[in-house]
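S.K.: turn this into a structure:
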Amino acid sequence: MVTEEIKISLKGTTLEGDLTLPTNPKGLVIFSHGSGSSRFSPRNNYVANILQAKGIATLLFDLLTEQEDSIYQNRFDINKLTNRLIQTTQWIYHQKNTTGLPLGYFGASTGAASALRAAAFFENSISAVVSRGGRPDLALDDLDKVKAPTLLLVGGLDTKVIWLNQKAYEKLECLKKMEIVPGASHLFEEPGKLETVADLAALWFDKWFGKTKEDVSG
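M.R.: A predicted model of the protein is given here:
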């Protein structure tokens, strides 16, 4: 297992990230964090650690620079965040140590919207998407274009977000599943609930990283 601090050179900016590669990884999951968060998100790092233990590579990175993040409106600019995720994915495609790996997205909170919009952009090039307590409704206009099998995870106590996820679930035309985690709030802070999320996410990625495009479309 190797973890490397990386600089992601994009047009006009450089983003910082942490890339972890297990031996012979099954695939790579790129994390899209929620508003006001970063690559240091303790919840996303917890999930990433579980994925890594299952042989899945992870990339946690900052979608905004420090200066950009200081402007509150940027944190909710889904267009900007989606574009950053798309550019970062394209950057990953060209790195020697990640070439050819199946790719997936893990989106938390508002990050789920940028993950799903990026998945719609890449179509069949993304193997799977997982949303944790996400706001997929913020990507409503693009959901019917998502090809990647998508798992929506929502806390059973997070009633408003359950409704928003159900609305988004109906719009998705890909292979899809919605799991409500009983007794969990929006951040899954209750004992054992984040572990449940991580285990469900790992199973989902593990399943779809091993499938062909024909399996997914069929």
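S.K.: can we go C-alpha only for contacts and neighbour counts from here?
M.R.: Noted.
S.K.: Ile30: helix or strand, and which one exactly?
M.R.: Using DSSP states H and E, Ile30 sits within strand 28-32.
S.K.: which residues sit against that strand?
M.R.: Strand 28-32 is contacted from outside by 44, 56-61, 63, 85, 89, 98, 101-108, 111-112, 114-115, using CA atoms under 8 Å, 6 or more residues apart in numbering.
S.K.: just the ones of those residues in strands?
M.R.: 57-61, 103-108 (DSSP state E).
S.K.: for the helix or strand where Ala120 lies, what is the distance to the chain centroid?
M.R.: Here Ala120 sits within helix 111-122, counting by DSSP H and E. Relative to its parent chain, helix 111-122 has a centroid offset of 8 Å by CA atoms, centre = their mean, to the nearest Å.
S.K.: report the contact partners of Thr82.
M.R.: 113-115, 117-118 are the contacts of Thr82 under CA under 8 Å, 6+ apart.
S.K.: what do you get if the cut-off is 10 Å, keeping everything else the same?
M.R.: 32, 63, 88, 111-119, 121 (CA atoms under 10 Å, 6 or more residues apart in numbering).
S.K.: and this one, so I can compare the two:
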Amino acid sequence: MSTLLMTEPVQLGSLALPGDLVIPPQALGVVMFVHGSGSGRRSPRNRWMASAFQKHHLATLLFDLLTEEEAQDPRLVFNIALLGQRVVEAIHWADHHPDLAQLRLGLFGASTGAAAALVAAAARPDRVAAVVSRGGRPDLALATLPRVQAPTLLIVGGLDTEVLALNRMALRQLHAHKRLEVVPHASHLFEEPGALGSVAVFATSWFEQHLCAGRHA
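M.R.: Next comes the predicted model:
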């Protein structure tokens, strides 16, 4: 079986959002990307990370959370409730997708997208098997965090001191299996040499551990 590449809309009711789906041979699970403000499915950073996951037999879905028009409205870009609901609807779409329905699901959130991913994980504990946050703002979903059941990994750059403090605060509110990994000498976007590679190692290991568990049960 060869790698399956599809560019297709993620259908959320009457709303169709552009999406890119890659399913490698013998996929162990699927990782849905939940991008942050100012980012999208074409982000080079997200695409690099998706490629790293695919090399470990993890399918990836990158899609835009907002339409082009909506993305121009700051009120929507930072509306965590709306973004979280979009992710919940995307999970519902995946539930009925013939190539995804049987794969265990992980959410990979960045910046404000991490909060939206955690909102969705709390809403769909039956479906979300793991969450990874890269330089995320889980504090924006603070009231929701105690209801998250999925194992959650928070990855923050050591130089990103303000976000690191917010992640430590959020970590205390998570009752699920959880971990905070700090990448030394890395800033918010992990642009330093080797920093994004460290994120990939941590995230891949987390998804492999939790998406493969019970796969053949």
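S.K.: make CSV out of the ones in strands among the contacts of strand 28-32 of structure 1 and add neighbour count and distance to Leu143 of structure 1.
M.R.: Below are these laid out as CSV (neighbours: other CA atoms under 10 Å; distance: CA to CA, whole Å):
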residue, neighbour count, distance to Leu143 of structure 1
Ala57, 29, 26
Thr58, 28, 24
Leu59, 25, 24
Leu60, 24, 24
Phe61, 24, 24
Leu103, 25, 18
Gly104, 27, 16
Tyr105, 30, 14
Phe106, 29, 16
Gly107, 27, 14
Ala108, 27, 16
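S.K.: now do the helices in structure 1.
M.R.: 42-53, 66-69, 78-93, 111-122, 159-171, 193-209, 213-217 (DSSP state H).
S.K.: list the helices and strands the fourth one packs on?
M.R.: This means helix 111-122 of structure 1. Contact here means 3 or more CA pairs under 10 Å, 6 or more residues apart in numbering; DSSP states H and E; on that basis helix 111-122 of structure 1 packs against strand 28-32, helix 78-93, strand 103-108, strand 126-132, strand 150-155.
S.K.: could I get these in TSV, plus columns for distance to Thr14 of structure 1?
M.R.: As requested, those are exported to TSV (distance: least, CA to CA, whole Å):
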stretch	distance to Thr14 of structure 1
strand 28-32	16
helix 78-93	10
strand 103-108	20
strand 126-132	23
strand 150-155	29
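S.K.: would you mind telling me which of the ones you listed is nearest Ala139 of structure 1?
M.R.: Minimum separation from Ala139 of structure 1 across these (CA to CA) falls at helix 78-93, 8.4 Å.
S.K.: could you pull out the buried residues of that closest one?
M.R.: Neighbour-count burial for helix 78-93 of structure 1 flags 78, 81-89, 92 (criterion: 16 or more other CA atoms under 10 Å).
S.K.: same thing with stretch 134-148 of structure 2?
M.R.: 134-142, 144-148.
S.K.: filter these down to just the ones in strands.
M.R.: Arg134.
S.K.: and the two most separated of the buried residues of stretch 134-148 of structure 2?
M.R.: So, these by CA to CA: farthest apart are Gly135 and Arg147, at 21.3 Å.
S.K.: Ala50 of structure 2 touches Thr60, doesn't it?
M.R.: Yes. In this structure, Ala50 of structure 2 is within contact of Thr60 by CA atoms under 10 Å, at 6.1 Å.
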